[in-house]
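Engineer: below is the sequence, then the predicted model.
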Amino acid sequence: MTGPRRKFTPEEKARIVLEILKEEKSASQLATEHGIHTNVLNRWKTEAIQNLSQLFVDDRKGITKMKNDYEQKIDELYAEVGKLTTQLSWLKKNYDGTII
């Protein structure tokens, strides 16, 4: 009977895929060393190669949008704080001690 399924972190997967790409050892040797089926290693390698281009994607537009959204939210919150401060001042000034 086999043991529980082993979970590999993304860092571990990346390190193992780099070992495959170096071609110093065969995929079957690495599979044996790490206790992984060869098909799993090949799938990780394929996935890594397919997603390699994502490393070079210019994500400044996404960051700029997030920054603008963040600044807009800050402005909204400052406006809300100002409104609440004004209401509190008015209530303190006009409260006569009666409870409704």
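Structural biologist: Looks like it arrived, so ask away. Here the structure is a predicted model, which is why all the values come from computation and not from measurement.
Engineer: alpha carbons only for contacts and neighbour counts from here, please
Structural biologist: OK.
Engineer: quick check: buried residues in stretch 9-29?
Structural biologist: 13, 16, 17, 20, 27, 28 (16 or more other C-alpha atoms under 10 Å).
Engineer: does residue 82 belong to a helix or a strand, and which?
Structural biologist: Following DSSP states H and E, one finds residue 82 within helix 60-94.
Engineer: put this beside the first:
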Amino acid sequence: MKRKRRHFSPDFKATVAIEALKERQSVNQLAEKYELHPNQITTWKKEFVDNADKAFSDEKANAEQKDREKQMEELYKQIGQMKVETDWLKKKLL
């Protein structure tokens, strides 16, 4: 019978990668402990190390700032539309 593909959370992958980096246990021991293939742990470890610089970057802050700016732009559009509608209604009443 075919084994189903398992999906792991980013937190789990990071935990396993950090344990592999600490080298308190061999990759084979970690693979046995977490029921993973040693190559999978090595891949996660390499990916973790390769992306370590992103932990110190401002990309997240920049993305949040862009989201805020986009939201403010949308709100200003809504305010403008409401102002046009209220001005039109005032003219109709007079």
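Structural biologist: Structure received. None of the values given here were measured: they were computed from a predicted structure.
Engineer: from the buried residues of stretch 9-29 of the first structure, which is closest to residue 71 of the first structure?
Structural biologist: residue 13 (37.4 Å; C-alpha to C-alpha).
Engineer: and the nearest residue to the closest one once chain neighbours are set aside, how close does it get to residue 8 of the first structure?
Structural biologist: Spatial nearest neighbour of residue 13 of the first structure, chain neighbours left out: residue 44 (7.2 Å); criterion: C-alpha to C-alpha, 6 or more residues apart in numbering. Residue 44 of the first structure is 11 Å from residue 8 of the first structure, where distance means C-alpha to C-alpha, to the nearest Å.
Engineer: any idea which element residue 36 of the first structure lies in?
Structural biologist: Here residue 36 of the first structure is assigned to no helix or strand, by DSSP H and E.
Engineer: show me what counts as buried in the helix holding residue 82 of the first structure.
Structural biologist: Quick answer for helix 60-94 of the first structure: no buried residues (16+ other C-alpha under 10 Å).
Engineer: coming back round to it: name the residue in residue 44 and residue 8 of the first structure with the higher neighbour count.
Structural biologist: residue 44 (17 against 9; other C-alpha atoms under 10 Å).
Engineer: now that one: which helix or strand?
Structural biologist: Counting by DSSP H and E, residue 44 of the first structure is part of helix 38-51.
Engineer: tell me which of the buried residues of stretch 9-29 of the first structure fall in strands.
Structural biologist: Counting by DSSP state E, those place none of their members in strands.
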